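S.K.: Sequence and predicted model, in that order:
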Amino acid sequence: MSVFENPRPYALLPGRIPRPSRWMLITVSALLAAVALSGVFAVYAGVRLYTLIKGDFGFATAPQAQLDAAYSQYETAGKIQVCAYAPCAVMFIVWFFRMRRSTGLLAPDRFRNGPGWAIGAWFIPIANLWMPYRIALDMWGAASPLPADGESFRAPMWPVNLWWGLFVFNTLLSRYAARHFDRADTLVELRDAVMQYMVSDALEIAAAGAAVYFVVRLTAMHWRKTTEGPYLTAV
């Protein structure tokens, strides 16, 4: 029996459930793609600079103009990443809040905190490494298809886990790499810091891709549940 053929009655929901905006979904996905592209450019710039720093001998014999150009390009890549990340972070948090508010109407008993935490959780030091993840899990569970034949059901959690795992690893590694890059006194230390940054940039690209999948999948589940599920929505 399909979940939508379940004969059990469901309560009338208070008012029409707001559906996620298709344009917001497109905008968030496009901004995440821009973040990924900026990461690709940063990796390219990092590889170029890294290959010019092969210890003291390699650096000493490389043309100074070429080294200056590579370093300048690397700094430019970092600025582009900031310009791409800032609007993406703002729009993602807006989408996150609206999705929390909307999914809260589907299953209010699944949530541990109020909708405001979908914004505030991102700005609490240390706690922002897991609180948004808990909210994302609650939203995922609320948007999951309803159980059939009395059996519990929940959509596979790996999209949430993959996105958040990559995001956290990228965040921690980028902070570590930034500290080493700023404190680098020798060419070897600078080379190692650039390598750490390249790994961080690669994680950022993967995290952006996983975030797009998470956003699209959660929005699709929510849309399907509000349009095809057994809920009766008041006009």
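M.R.: Perfect, thanks for sending it.
S.K.: only C-alpha atoms for contact and neighbour calcs from this point on.
M.R.: Will do.
S.K.: The residue nearest to the spatial centre of the chain - nearest residue in space that isn't next to it in sequence?
M.R.: In the chain, the centroid-proximal residue (C-alpha atoms, centre = their mean) is residue 211; its distance is 4.1 Å. Leaving out its chain neighbours, the residue that sits closest to residue 211 by C-alpha to C-alpha, 6 or more residues apart in numbering is residue 163, at 5.4 Å.
S.K.: So the one you found is in contact with residue 214, correct?
M.R.: Yes - using C-alpha atoms under 8 Å, residue 163 is in contact with residue 214, at 7.0 Å.
S.K.: quick revisit: can you name the residues that contact the residue nearest to residue 211?
M.R.: Residues near residue 163 by C-alpha atoms under 8 Å, 6 or more residues apart in numbering: 207, 208, 210, 211, 214.
S.K.: same thing but 7 Å
M.R.: 207, 210, 211 (C-alpha atoms under 7 Å, 6 or more residues apart in numbering).
S.K.: what's the next secondary structure element after the host helix or strand of the last one?
M.R.: It stands for residue 211. Under the criterion of DSSP states H and E, residue 211 resides in helix 187-228. Sequence order places strand 232-233 as the next helix or strand after helix 187-228, per DSSP H and E.
S.K.: One more to weigh against that first structure:
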Amino acid sequence: MNTDNPYQVNVPLDTKPTPPAGYRPLEGPARFMNIILKSNAGAGVLWIITQVLLLVTLYQISSGQAGSFNYMDAELNAPDILVAVAGLLIALTYLASIIGSIVWIHRAHSNLPFFGARQLRITPGWAIGWFFVPIALLWKPYEGMKQLYQASKEPSAWKSAPVPGFLGLWWFLWIVTSILDQIVSKFSDRAQTLDEFLVLTYANIAVAPLGIILPVVYNRVIQEITKLQEERLESVDRKSDSRDGPEFQTGSQDSANVSPYGSGQDSFDRSDASGQGTSGSDASRTSEAHPGSDGSSSRFPSIDPSSGSKDRFGP
């Protein structure tokens, strides 16, 4: 005998409410970046281990305890393989971090008008694009991330919001690591003798810790800003009687009448705001920059055992 209730409706208990119009969720991209950046830091630890093993092998060769200095020799096969694996892991996680950063940065900046932030100087598209503009990439990306943090914390008065120290630390590490990696990369292209490879390996070991600290600090930047926006969304949700209430309509109505991107930007920002950021919907359609432009310090790490160059993170 069938005892099922014909009027019963099964409703999942763990369904999440649909995000309000104008808000782009950050939880997924932030979780992805958390995994990728931690994986990259782990690959950096493996890179140091491989360089130490390579250094030991090179010293054995120099003292006559091993074969000749020839990368075809069996003595160098094992270190070569480990260096190649570590370099490949760094390259893959770095590439994934670029893609994840583009998505997360654009979404996070696109949410600022929804929370009521106005007079913004950098649009979502340019928050990404500045990473690939020569010379400007030395400071403009930091300005974009600084604006993102401040406007996420205090949308109505973001210009006076305090900036945490870890944000400046992230940018300092990004600049220093990029410069040092380029120097090491240039030297690795010219290294030919045993002594030169010994110096190169020492340089790789010295620079590698920065490549571990940098993704950890960058991950904190991402998670903190994501937390700020999620907390603000919950605050708006509590104040609203429904998802169609005035609190959720304010951002879209204001964006339709007043551009969230104010005066005072440089010429590039003005053209971006006027051409693509004149409304909240236009800002979300701002074209995203893609990695690979000339002038960026982005360069994938070589899996050549003699090279340890691995510029990263931002994005």
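M.R.: Done, it's in. Just so you know, these numbers come straight off a predicted model, no measurement behind them.
S.K.: quick one on the thing from earlier: which one of the contacts of residue 163 of structure 1 is nearest to residue 103 of structure 1?
M.R.: Distance to residue 103 of structure 1, by C-alpha to C-alpha, is smallest for residue 211 among these, at 18.1 Å.
S.K.: which residue in structure 2 lines up with the residue nearest to residue 211 of structure 1?
M.R.: Alignment note: residue 163 of structure 1 maps to residue 170 in structure 2; criterion TM-score structural alignment.
S.K.: any idea whether that match is helix, strand or coil?
M.R.: The local conformation at residue 170 of structure 2, judged by DSSP: H, G, I helix; E, B strand; the rest coil, is helix.
S.K.: measure it to residue 176 of structure 2 for me?
M.R.: Look at residue 170 of structure 2 and residue 176 of structure 2: by C-alpha to C-alpha, to the nearest Å, they are 10 Å apart.
S.K.: do the same with residue 199 of structure 2
M.R.: The gap separating residue 199 of structure 2 from residue 176 of structure 2 is 20 Å, by C-alpha to C-alpha.
S.K.: ditto for residue 203 of structure 2
M.R.: For residue 203 of structure 2 relative to residue 176 of structure 2 (C-alpha to C-alpha), the value is 14 Å.
S.K.: go on, residue 271 of structure 2?
M.R.: For residue 271 of structure 2, the distance to residue 176 of structure 2 (C-alpha to C-alpha) stands at 31 Å.
S.K.: aligned partner of residue 131 of structure 1 in structure 2?
M.R.: Per TM-score structural alignment, residue 131 of structure 1 is aligned with residue 140.
S.K.: Its match: neighbouring residues, count only.
M.R.: If you count neighbours by other C-alpha atoms under 10 Å, residue 140 of structure 2 ends up with 19.
S.K.: for the one 5 residues further on, same thing?
M.R.: Residues contacting residue 145 of structure 2 under the criterion other C-alpha under 10 Å number 24.
S.K.: same check, this time on residue 51 of structure 2
M.R.: Neighbourhood size, residue 51 of structure 2 [other C-alpha under 10 Å]: 27.
S.K.: That one and residue 200 touch, don't they?
M.R.: No - between residue 51 of structure 2 and residue 200 there is no contact under C-alpha atoms under 7 Å: 9.8 Å.
S.K.: residue ranges of the helices in the stretch 1-150 of structure 2, please?
M.R.: Listed in chain order, the helices of the stretch 1-150 of structure 2 (DSSP state H, counting those that start in this stretch) span 27-62, 77-111, 124-129, 140-153.
S.K.: what's residue 34 of structure 1 in contact with, if anything?
M.R.: Applying C-alpha under 7 Å, 6+ apart to residue 34 of structure 1 gives the contacts residue 84.
S.K.: What does it correspond to in structure 2?
M.R.: Mapped onto structure 2 by TM-score structural alignment, residue 34 of structure 1 lines up with residue 39.
S.K.: for residue 219 of structure 1, same thing?
M.R.: Counting by TM-score structural alignment, residue 219 of structure 1 lines up with residue 226 in structure 2.
S.K.: tally of neighbours for its match?
M.R.: As a burial measure, residue 226 of structure 2 scores 22 neighbours (other C-alpha under 10 Å).
S.K.: How about residue 165 of structure 2?
M.R.: Residue 165 of structure 2 is flanked by 8 other residues according to other C-alpha under 10 Å.
S.K.: Same check on residue 119 of structure 2?
M.R.: Neighbour tally, residue 119 of structure 2, other C-alpha under 10 Å: 18.
S.K.: now residue 268 of structure 2
M.R.: Residue 268 of structure 2, neighbours per other C-alpha under 10 Å, totals 11.
S.K.: element containing it, please.
M.R.: Using DSSP H and E, residue 268 of structure 2 falls in helix 267-276.
S.K.: okay, that helix sits on what stretch of structure 1?
M.R.: The aligned range for helix 267-276 of structure 2 is empty, by TM-score structural alignment.
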